[in-house]
Structure formats: structure tokens, C-alpha cells
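Peer 1: Got a predicted model here, sequence first, then my questions.
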Amino acid sequence: MRTREGLSILFVCMGNICRSPLVEAVARQRSAEAGLALTLASCGTGNWHAGKGADPRMVRAAAAAGYDLAPHRARQVRTSDFVEFDWVLAMDRDNLAYLEETRRGRGVEPTLFLPWASVTEPEEFPDPYFGAEEGFRHAVALAEQGVDGLIARLRRG
């Protein structure tokens, strides 16, 4: 494992339009504020939204908290991601299972984001896509909590 400087982290959800781009944006801003030089990216297990921007509801919720998702463009996970990234962090068990199959025994083993970031409850990051606006605001708070845990973990070494 490399030192915390130069680490690369990939966040993964289903469509790469809600949870993973949000976590990427929060991690990008907060790691810069913490003085950590990280390579951060996000993708989805599905290709339905490839090339599209983040869900407008997530864009609004993130902007209200000071995070800019406007530049984001969705992409699907690639087998090369497992060798290009130090950590591949899934938002939920369904996406984790897909990643484990896609990995084909090569590269880094994916894991769940929230437990990896020392968040004990919930274990899976709920998908706000089919819910109300409140779910998107809750997602921002959960992303911040997870990223705070991620940064604490990196500082511990």
C-alpha cells in the first residue's frame, strides 16, 4: 500500500449519478482542505447514464451544502479500475457483488465505503434516486460523515 500521498480511490454506485459522484465531490473538497493529495473518481456498475451529468436533485442538494457536481459525467466501471485504483469503494452490497464479479480476481478487492470509513450505521449507503428530496439532503450528510471517516483513516496511516 502506498502512503496517503498519491493514493487513488474510486467510489462506485449503480448509475454514477447520485451517491458516488456526491462522495467523490465531498472527498475532493475535504481532502484538499486537509492537505491530502488524493486521486479521486467515481463510476457506476450500470451504463444507463454514461456520459450524463449527475441527477439534478443531487446537484441541488450538493450545491446547497457547497459541493459542485456540475462538471461530473457518469461512466461505467472498467476491469482496469481494479489495477488503476488503490481502493474501490462500493456504496451498497448489490454494487459490491457486481464489482467482485467484474474484478475477476485481478487487482484490488472492492469493499463497502461506509464500514471502510468507520461509519457503523448504516452499513450501506441508501440510494436516494427513487425517494423524495429529503433523501438527497440526507445523502449529503452521510457522504460528509463517510468522508470524515475516510480522512481520519488516512491520517492514522
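Peer 2: Arrived safely.
Peer 1: use CA for all of it now, contacts and neighbours both
Peer 2: Noted.
Peer 1: Identify the residues contacting Glu33.
Peer 2: Contacts were defined as Cα atoms under 8 Å, 6 or more residues apart in numbering; by that measure Glu33 touches no other residue.
Peer 1: isn't Ser31 right up against Leu38?
Peer 2: Yes: Ser31 lies in contact with Leu38 (Cα atoms under 8 Å); the separation is 7.2 Å.
Peer 1: Not counting residues beside it along the chain, what's closest to Trp116?
Peer 2: Residue nearest to Trp116 in three dimensions, not counting chain neighbours: Leu150, with 7.6 Å by Cα to Cα, 6 or more residues apart in numbering.
Peer 1: then this one, side by side with the first:
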Amino acid sequence: MTTRILFVCLGNICRSPAAEGVLRSLTPDLGLTIDSAGTSGWHLGEPPYGPMQEAARRRGHDLSSLRARQFHAGDFEEFDLIVAMDEDNLQRIEALRPAGAGTQVRLFTDFAPETGMSHVPDPYYTRDFDGVLDLIEHAARGLRATL
């Protein structure tokens, strides 16, 4: 059973912390280790973006204790599953894969194929925080069903 899951986006202030918070909300009974990271170091140590926190809070997901960190090669040893929010970040993750690391890396939308979405749009740019949370909640329920 997968017990250690890492969500990864670009800055670790919108999509990946939201996915972390949503999956925590959906799986308090499963004893999972859930974290998030960004492929860039732009926001290290910062809390999730205010509008994303507010949108998540309205749905009962508290992101306030989360802080941005950067993805690193050691994450392949620390996690059983690494979940990328889009293809660009998936490629950045794979570029850091150490030789012999067998950790599974998937797109988050793989867990919600019925949506027809190939990636989780970045609400920092689109401003559609609720639409992104709809997709994240849907994909998180799909991920939970595989655990």
C-alpha cells in the first residue's frame, strides 16, 4: 500500500499544497504521510497563496500550517508516490530521478480520467481557485480509491 505521497507543482503555493490539504481531509483514517513541494525555489518557506487558502478554507480544508519547499532528488527515497500537477513539472521531477530509483511518478489528473483534463491548471495565473479545487477534490477522491 502506498503510504507516503508527495504532490508537486511549480511554486508550492497553490496546486500542490491544496492537493496535500484536500487529501489529508479525505484520508484521516489511513495513516498516510502527505507532503507537497515545488520544482522552483521561488517561494521557499512561504505559506500557500492567500486566495488559494481562502478558497480551500471555504470547503473545509486548512492549508495555513503548510510552507513551501523545493523538490529534491532525495524525495525519491522519502516517498512511495510522487504526483505532479502538470507535464512540465513531471519532466522536472524525472530530470532529478537518481539512477535506480523506482518511485512511481504520476500526473494528478491520472486519478480523474473522466474529467478529460490532462493537467491541473495553475490558479495563480488563471485566478480560478474554485475550479481548480473542484478538480483537485475529484482527483483526490480517485487517488484515495487506489489506496
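Peer 2: Happy to help now that I have it. All values derive from a computational prediction rather than experimental measurement.
Peer 1: Quick TM-score on the pair, please.
Peer 2: After superposition, the two chains reach a TM-score of 0.94 (TM-score structural alignment, normalised by the length of the second structure), with 145 aligned residues with a Cα RMSD of 1.2 Å.
Peer 1: re earlier: residue in the second structure paired with the residue nearest to Trp116 of the first structure?
Peer 2: In the superposition onto the second structure, Leu150 of the first structure corresponds to Leu143 when matched by TM-score structural alignment.
Peer 1: can you tell me the helix or strand for Phe136 of the first structure?
Peer 2: Here Phe136 of the first structure is covered by helix 133-156, with elements defined by DSSP states H and E.
Peer 1: about what we covered before: count the neighbours of the residue nearest to Trp116 of the first structure for me.
Peer 2: Leu150 of the first structure is surrounded by 21 other residues when neighbours are defined as other Cα atoms under 10 Å.
Peer 1: ok, it - contacts?
Peer 2: Leu150 of the first structure neighbours (Cα under 8 Å, 6+ apart): 116-118.
Peer 1: which of these has the most neighbours?
Peer 2: Using other Cα under 10 Å as the contact criterion, the top neighbour count among the contacts of Leu150 of the first structure goes to Ala117, which has 19 neighbours.
Peer 1: so who does that one touch?
Peer 2: Counting by Cα under 8 Å, 6+ apart, Ala117 of the first structure has contacts 146-150, 153.
Peer 1: Mind putting those residues into a markdown table with distance to Gly66 of the first structure?
Peer 2: Shown next, in a markdown table, are those (distance: Cα to Cα, whole Å):
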| residue | distance to Gly66 of the first structure |
| --- | --- |
| Gly146 | 17 |
| Val147 | 15 |
| Asp148 | 16 |
| Gly149 | 19 |
| Leu150 | 19 |
| Arg153 | 23 |
